[in-house]
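Novice: mind folding the following:
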Amino acid sequence: MLLDHYYEGKVEAGCDEAGRGCLAGSVYAAAVILPVGYQNELLNDSKQLTEKRRYELREIIQRDAVAWAVGIVTPEEIDKINILNASILAMHRALDQLQVRPEAVIVDGNRFKKYKDLPHTTIVKGDGKYLSIAAASILAKTYRDDYMNQLAEEYPQYDWRSNKGYPTKKHREAIRQYGTTPYHRMSYNLLGDGQLSLDFKD
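Specialist: Sure, this is the predicted structure:
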């Protein structure tokens, strides 16, 4: 069972993102505030769950959460500010949209920039340790998957329905054959001719 809070006696928002290591598409982040003492034995890091279970849990999270929101940063913005800053900006945008103001923030990973005047803590593999971060990982992942599935209808040759924009062999071969789309991150090494340079990866 994951932990229900990090900060004692504070309204706490958990944050996580999806799509950092992708060659195409926006990066998505979610912020979730769960009720005090909340329990759900099914919640876990979204990468540990089946697609079906993630979507089932999305409905439960949205029903049970005190507040939740999703923030988005576009490929154009990623190219301007880099993926690390874009991931943090997406989390800030999600926090901005919460209908309940948090008093503290816990974040999956090891990098974050202060949000307003709130205390925050970064937690490596936090999506497998804290319920609110796990919930945020599920929302970010499923809403981004929905977005990539929509883009896949417009650009089926890149196999985005399957790879969700990640650098699979089929995706890179499609870039070689068809070129790039408006949704590709042009600051990335799209053809994989060298090491893909990221501040961090999923």
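Novice: contacts and neighbour counts: CA atoms only from here.
Specialist: Fine.
Novice: quick one: residue 111 from residue 30, how far?
Specialist: 16 Å (C-alpha to C-alpha, to the nearest Å).
Novice: between those two, which is the more surrounded one?
Specialist: Per other C-alpha atoms under 10 Å, whichever of residue 111 and residue 30 has more neighbours is residue 30, with 33 against 16.
Novice: name the helix or strand for the more buried one, please.
Specialist: strand 27-33 (DSSP states H and E).
Novice: also residue 173?
Specialist: For residue 173, the host element (DSSP H and E) is helix 169-178.
Novice: could you say what helices and strands that helix packs with?
Specialist: Helix 169-178 is packed against no helix or strand, with contacts defined by 3 or more C-alpha pairs under 8 Å, 6 or more residues apart in numbering; DSSP states H and E.
Novice: list the buried residues of that helix.
Specialist: 170, 171, 172, 174, 175 (16 or more other C-alpha atoms under 10 Å).
Novice: any idea how far that helix is from the chain center?
Specialist: 25 Å (C-alpha atoms, centre = their mean, to the nearest Å).
Novice: one more: stretch 136-145?
Specialist: Counting by C-alpha atoms, centre = their mean, stretch 136-145 comes out at 6 Å from the chain centroid.
Novice: what comes into contact with the strand holding residue 30?
Specialist: Strand 27-33 is touched from outside by 11-20, 65-75, 86-87, 90-91, 94-95, 98, 102, 132-133, 135-137, 139-141, 143-144, with contacts defined as C-alpha atoms under 8 Å, 6 or more residues apart in numbering.
Novice: for comparison, sequence B:
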Amino acid sequence: MTQATLFAAEYGAPVALIAGCDEVGRGPWAGPVVAAAVVLDPAHPIAGLADSKLLSARRREELDAHIRAYSLAWSIAESSVEEIDQRNILQATLLAMQRAVAALPCKIDLLLVDGNQTPQVAMPCRAIVGGDAVQPAISAASIIAKVYRDRLMTELAQRYPGYGFERHSGYGTAAHRAALLTLGPCAVHRRSFAPIRRLLAQSIRPPTLKDVVS
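Specialist: Below you'll find the predicted structure:
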């Protein structure tokens, strides 16, 4: 019995297309939160799908290319730093997921989401804690979201040099903390996050945000 058949029996309606959705970037101190949605093609299974955090960067890159080439559909969306600061990280994450699902070029029958919260979508949706490890479509979404965000943070490292975004992707590493103490926050730091908020309050640097315009 296929997964689609099992879900169809559970929901009492035909389930032809199932999408997986996951996010990357809830924890970092800088950069957007990114979500992806993927509809896998049963006729072209992709070997090696797993939680993106358990894969090497090289393997993620390889799988990213396969997912984009062999899936029935995929999409990627963001919520900006400004939206994170205005809405809070949870609501910004759900918004990015909603945007990713809306951007899919096909109508899906069921959405599977990693975690315990679901975005507002038109189709039935199930939240699965640890879903990126057990549902291939969610694993695929986590991989392409991770690869996309890492590339984006590398681009931001060129616009805002000195913070090491290309190495830590905005996470709160010791190197990132040291750079903040020297340079102060830049325009892509999440000012609502406690470490950045404390730094601004201490006025270690002049109160205006450092903004390097490319």
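Novice: what about the contacts of strand 27-33 of the first structure, which are in strands?
Specialist: 12-18, 67-73 (DSSP state E).
Novice: so which of these wins on neighbours?
Specialist: Going by other C-alpha under 10 Å, residue 15 tops those with 35 neighbours.
Novice: ok, it touching residue 111?
Specialist: No - between residue 15 of the first structure and residue 111 there is no contact under C-alpha atoms under 8 Å: 11.7 Å.
Novice: go through the first structure and flag its longest helix.
Specialist: In the first structure, taking DSSP state H as the definition, the longest helix is helix 131-154.
Novice: next secondary structure after that one?
Specialist: Past helix 131-154 of the first structure, further along toward the C-terminus, the next helix or strand under DSSP H and E is helix 160-163.
Novice: and that next one, what does it pack onto?
Specialist: Counting by 3+ C-alpha pairs under 8 Å, 6+ apart, helix 160-163 of the first structure packs on helix 131-154.
Novice: tell me what angle the helix it packs on forms with strand 67-73.
Specialist: Here helix 131-154 of the first structure points in a direction 50 degrees away from that of strand 67-73 (axes from the mean of the first three to the mean of the last three C-alpha atoms, to 10 degrees).
Novice: and the angle from helix 131-154 of the first structure to strand 12-18?
Specialist: Using the same axes, to 10 degrees: helix 131-154 of the first structure against strand 12-18 is 30 degrees.
Novice: so where is helix 131-154 of the first structure in the second structure?
Specialist: Helix 131-154 of the first structure corresponds to residues 136-159 in the second structure, going by TM-score structural alignment.
Novice: and the matching stretch, how far from the first structure on average?
Specialist: With mean C-alpha distance after the TM-score superposition for the first structure, stretch 136-159 of the second structure departs from the first structure by a mean of 0.5 Å once superposed.
Novice: next one: that stretch to chain centre, how far?
Specialist: How far stretch 136-159 of the second structure lies from its chain's middle: 7 Å, per C-alpha atoms, centre = their mean.
Novice: okay, buried residues for that stretch please.
Specialist: 136-150, 152-154, 156-157.
Novice: ok, now stretch 60-69 of the first structure?
Specialist: Buried residues in stretch 60-69 of the first structure, defined by neighbour count with 16+ other C-alpha under 10 Å: 61, 62, 66, 67, 68, 69.
Novice: same question for stretch 194-201 of the second structure.
Specialist: Those would be 196, 199, 200, for stretch 194-201 of the second structure by 16+ other C-alpha under 10 Å.
Novice: any residues touching that stretch, and which ones?
Specialist: Contacts for stretch 194-201 of the second structure (C-alpha under 8 Å, 6+ apart): 29, 181, 184, 185, 189, 190, 191, 207.
Novice: please flag which of these sit within strands.
Specialist: Per DSSP E, the contacts of stretch 194-201 of the second structure never map to strands.
Novice: mind checking which of the residues you listed are buried?
Specialist: Buried among the contacts of stretch 194-201 of the second structure (16+ other C-alpha under 10 Å): 29, 184, 185, 189, 190, 191.
Novice: this completes my enquiry, with thanks.
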